[in-house]
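Participant: based on what follows, work out the 3D shape:
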Amino acid sequence: MALGHARLAIQDPTAAGAQPMGDAGQGLWLVCNGEIYNSPALRRELEALGRRFVSRSDNEVILHAYAQWGRACLPRLTGMFAFALWDETRQRLWLARDRMGMKPLFLYQGDGVLAFGSEIKALLAHPEVPRALDQTSLGHFLGLNYVIAPRTLFADIRQLPPGHEMSVAADGRVATRAYWDLAFASRPRLRPAQWRARWQETLAEVMADHQLADKPVGLLLSGGLDSSAVAWWMAQTRADPIQSYHFRPMQSGFDESRHARLVARDLGLALREVQLAQPLTTLLPRLAHHAEEPTADGSMVGVYALAQRAKRDVDVVLCGDGADELLAGYPTYVAARLLPLYARLPHSARRRLAKWAAQPGPPAAGKLPWREKLARFAYAAAMPPERAHAHWRIICNRELRQTLLAADAREARRVSVGDAYAACFAQCDDAHPLNRQLYVDQRLYLANDMLVKLDRMSMAHGLEARVPFVDHRLAELAAHTPPALKLSPALQGKTILRQVMRGRLPKPILTRPKEGFGMPLGTWLREDLREMTGDLLAPSRLRAMAVWDEQAVTALLNAHLRGEIDAAYPLWSLLFFALWHQQWMTA
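Facilitator: Okay, here's the model as predicted:
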């Protein structure tokens, strides 16, 4: 048994908080990545039971909690974490991951070998860990821009899923179980004012807990409702101006800086607007290195730049990610509500509308154009509602995937993204359509894309990113909140959050629609990245990867470069896969 740890010291940065952390008297050793936000309360409880601490580290709380309560301590922990604890007396290794999947935990199990770590790079350093492509994960990646846990793009490396624990005995016996899942069943009967009070109380508690640190804490501010709400709660407990960071793309159609400035002025934040400090051709290989899997979310570029700049001032940042998946902030939830109304239109009207929307238009200068959104809506209108929800989340549809994948990539070609969504829908304990959609988006998109992007890009700079809206206390409260307080009858998402923040944030922030953290991928591919993309997707490179149809990929790329179509999203996926393959499969 060997444990190692590279420390980012946030609480108790002294040598007393170093890891691996041991309790020699109990024969316990711990390595942990993350933060335990309720560690002060747990520490007081454990000290009252006679436990004696030697540091101020939140990780020592895990050791004492395990010594006191065994593995039953896990539900008592509130935070973002992935840890491994070796119990010398019982000759047992215990691995656990936080409820929502904010911190990763990767695993390799071979002949007499178990390797684990918070980065895939750590596992690949082991001589027995092979580098083979998982084609099922490739199918998911091409369809969604991300890989679905517990798989990774490496065939022999898996993830411990969010909300799971694993016990490994000295004789090799392994037991894995879920210790938590989001449940919608319990819904208190409260009046709207009582719900607002409940949300206000929980937000205040969670936001305060997430600022627990012995190092400076800043904020990633988009100018949207969610990060602005985080800023307001932070400002209630801080006397000094909060260091906040906003990414400002140079291209028109993506600039939200006026909203960020409005919030900064209103709350007295110290706002720094960040732009790319290096060419994309230099930056993208670094992103692929730190991402370890080709999560082809274009906003990784912005998050990387923000983290790089923020690290010069602070060691921790809070952000507003997660509220959309908890409280129905995406247009897809509105689309689902509109499907029955659309179905009442005469068939001829629906056919003409779908035909018009499906016609190829000029490349978009800004974010996804309404015409394409309408085309995706109309195409899915004949599907069952849950299959339609999956379709709206797909980046590269089945027909295009079949065209781009080589005939020999059989496993990848067999993948059905819709089936992956259906399997996740089946795990939800609620019958309400909106709650089912939210559950699936939290378990798939949030856990496998949003949180992965944020964790990898912030940790690339030794910056700890915390996500208050993904705290399980808020996730559970949102699950129990009536659907009408998430998506209102007037089709406005995040209703309860808007109500709580009314009078606290400027009105334009409360009423502005969801825009998203988009990047000008189409323009980048035609201009800044034209040469790099052509090189990495050249026929000889595609042939070496052995999973792509060379002619189909070349035709798609050329049509995009000529401006005949906008294929930015599938091409971005192909580009990131090529970068990943170059770094990890040919090393």
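
Participant: from here on, contacts and neighbour counts on C-alpha atoms
Facilitator: Fine.

Participant: give me the three-state assignment for Arg238.
Facilitator: coil (DSSP: H, G, I helix; E, B strand; the rest coil).

Participant: that one: how many residues sit nearby?
Facilitator: Arg238 sits with 10 neighbouring residues when counted by other CA atoms under 10 Å.

Participant: ok, Thr495 next?
Facilitator: Neighbours around Thr495, by other CA under 10 Å: 21.

Participant: against Glu256, how distant is it?
Facilitator: 22 Å (CA to CA, to the nearest Å).

Participant: over to Thr511?
Facilitator: According to CA to CA, Thr511 stands 15 Å off from Glu256.

Participant: for comparison, sequence B:
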Amino acid sequence: EDCPEHLLGDFAFAIWDERKQTLFCARDHFGVKPFYYYFSNNTFVFGSEIKAILCLPQIPRCLNEARIADFLYPVMENKSITSYKDIFRLPPGHSLIVSKQNSVRLHSYWSLEIGEELRLNSDEEYAEAFRDIFTQAVRCRVRSAFPVSSHLSGGLDSSAVSCVARDILREQGSHLHTFSNIFDDVPECDERSYIDPVLKQGGFIPHYVSADKLGPLSEWEHFFQHIDEAFIGPSHFLTWGLNRATQQAGIRISLDGFDGDTTVSHGSAYFAELARQGNWTTFIEEGKAVSKHFDTSLSAIFRQYGISYLEELAKQGKWLDFAKVVHQISQHFQVFPKKLFVSHGLKPLLPESLLQFHKWLRGEKSQLRNTFLINSNFAQKNHLNRRIQAEKIPASVREDQWLSLTCALFTHSLELVDQSSAAFSIESRHPFMDKRLIEFCLSIPPEQKLHQGWSRMIMRRAMNGILPKEIQWRGGKTSMSPNFRRGLLHLDRKILDEVVINNPTDIQEIVALESLHKSYREFISDKQMAEDHLMPVWKSVTLALWLHQTEIKP
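Facilitator: Next up is the predicted model:
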């Protein structure tokens, strides 16, 4: 029963103890490998896929509205529930014991802790420590009796994984296959200018996928034959195409840079720390530096982290602290204290109905408030207002990183990747999900994550001499939104129209149809504001398609 505490890597297993007449089950630390189960009366059923459990006729197919609310909002609070009311997931870092006495005992064998901050003597020592652990994480994941591949997008994460894996395989006399999406018809999404410098280093066998030929929903029926829950991410179809190409090349192992952003952390919550410290001088210096390297501005950073802290103080009734921060902000940002007090002290405390009435009196157009398009009765039943009001900006970089690494959405994303890979008989391996690497990155101080305007600074330093300079000091990422939007409007428009206009009844008890229709009209209008409506429409449509495929009724 203590064995999971001594394991390192990705696993989900069940062992029958003949002597004790018990079944022992366990899942890895972050939930890379899925484990689902059903338990009722004298029946315990488990599997790595929900569809396997549903093969038994006695298993109920009841929709879990709490899980659907999680996806739509989207803040996932419960790590155990699934889209089926009677089927559960074994949470990451947990084991489970089933006895013949009709009992199930859940045990947390490990949890990620923030712990003490790691203090080394120099930036070079931090970079060297990162490089050593990262290399170990890649090395143990390239072990295979078959050829190994890697997804290569040209971003910092996939490029780092590919280059380190290439170096390790080169020692063994092997080459690394790479699979990259290209976009001839949507050149603003094409990243060959970043992919090519990596490939020019040698040691790779490159493969390309024309990702602009497949719409996000073009294969939705095939998707939901393998994806067990209601929602798929907007980039899921891009990974789907890469996995298909990998299978066609006869390769079984695929490395990727999955969520290196979260593991290493951009360190943007450092601004929240600086705001709470009243260190506005450093706040402004770092904000200006960040705006030089990334697609943002000091004012946007100030609104997200400075103003949000001010409003948090108002909601908590900490008026002395509020007044102190107002004074600091007015001095550093040349903003009138009265405006700060009214806009960010009083307004956050007013009811939404009063704010809308005030706008009406002033002749202002009332904006669409139902951002997530959720039916009001459904929202009330699932306490969504409570969730929204409970949200706050994390107080520190490490708290922000810890919340991202331990939230239920993180586990769900890993399960999606696993199911997408399994659809093509591929095993995906994620070096950035290495327990040692995550614990190390969580322990380092904020200035190793954000420094002189560069996010993820420790990784950039660590990859010196390994990554091409164009990648090592690349600021920001290429947005895939133009290709996603084009695919929906030009390749999948009939599917969208069928769900939203012709047959939305499957979701009418969950989604506010009037708001959905309004968002859809804005989305297809090619107006600049249409991007704001893209994700709510996407979620509503994928929910409707999943309900249709599974024949579950809300």
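
Participant: superposed, what's their TM-score?
Facilitator: The TM-score (TM-score structural alignment, normalised by the length of the second structure) is 0.78; 477 aligned residues with a CA RMSD of 3.3 Å.

Participant: Ala165 of the second structure: how many residues sit nearby?
Facilitator: When neighbours are counted by other CA under 10 Å, Ala165 of the second structure registers 25.

Participant: that one -> the first structure?
Facilitator: Per TM-score structural alignment, the equivalent position to Ala165 of the second structure in the first structure is Met234.

Participant: mind checking which helix or strand that match is in?
Facilitator: helix 225-235 (DSSP states H and E).

Participant: for that helix, packing partners?
Facilitator: helix 192-209, helix 257-267, helix 507-511 (3 or more CA pairs under 8 Å, 6 or more residues apart in numbering; DSSP states H and E).

Participant: list the buried ones in the shortest one?
Facilitator: If I follow you right, that is helix 507-511 of the first structure. Under the neighbour-count criterion of 16 or more other CA atoms under 10 Å, helix 507-511 of the first structure has 509-510 buried.

Participant: so for the helix or strand following it, what gets flagged as buried?
Facilitator: Per DSSP H and E, helix 507-511 of the first structure leads on to helix 521-526 as the next helix or strand towards the C-terminus. For helix 521-526 of the first structure, the buried set under the neighbour-count rule, 16+ other CA under 10 Å, comprises 521-523, 525-526.

Participant: go on, stretch 115-128 of the second structure?
Facilitator: Applying 16+ other CA under 10 Å to stretch 115-128 of the second structure flags 126-128 as buried.

Participant: check stretch 178-193 of the second structure too.
Facilitator: 178-183, 189-192.

Participant: can you add distance to Pro482 of the second structure and give those back as JSON lines?
Facilitator: Below are those laid out as JSON lines (distance: CA to CA, whole Å):
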{"residue": "Thr178", "distance to Pro482 of the second structure": "24"}
{"residue": "Phe179", "distance to Pro482 of the second structure": "21"}
{"residue": "Ser180", "distance to Pro482 of the second structure": "18"}
{"residue": "Asn181", "distance to Pro482 of the second structure": "14"}
{"residue": "Ile182", "distance to Pro482 of the second structure": "13"}
{"residue": "Phe183", "distance to Pro482 of the second structure": "11"}
{"residue": "Cys189", "distance to Pro482 of the second structure": "7"}
{"residue": "Asp190", "distance to Pro482 of the second structure": "11"}
{"residue": "Glu191", "distance to Pro482 of the second structure": "13"}
{"residue": "Arg192", "distance to Pro482 of the second structure": "17"}
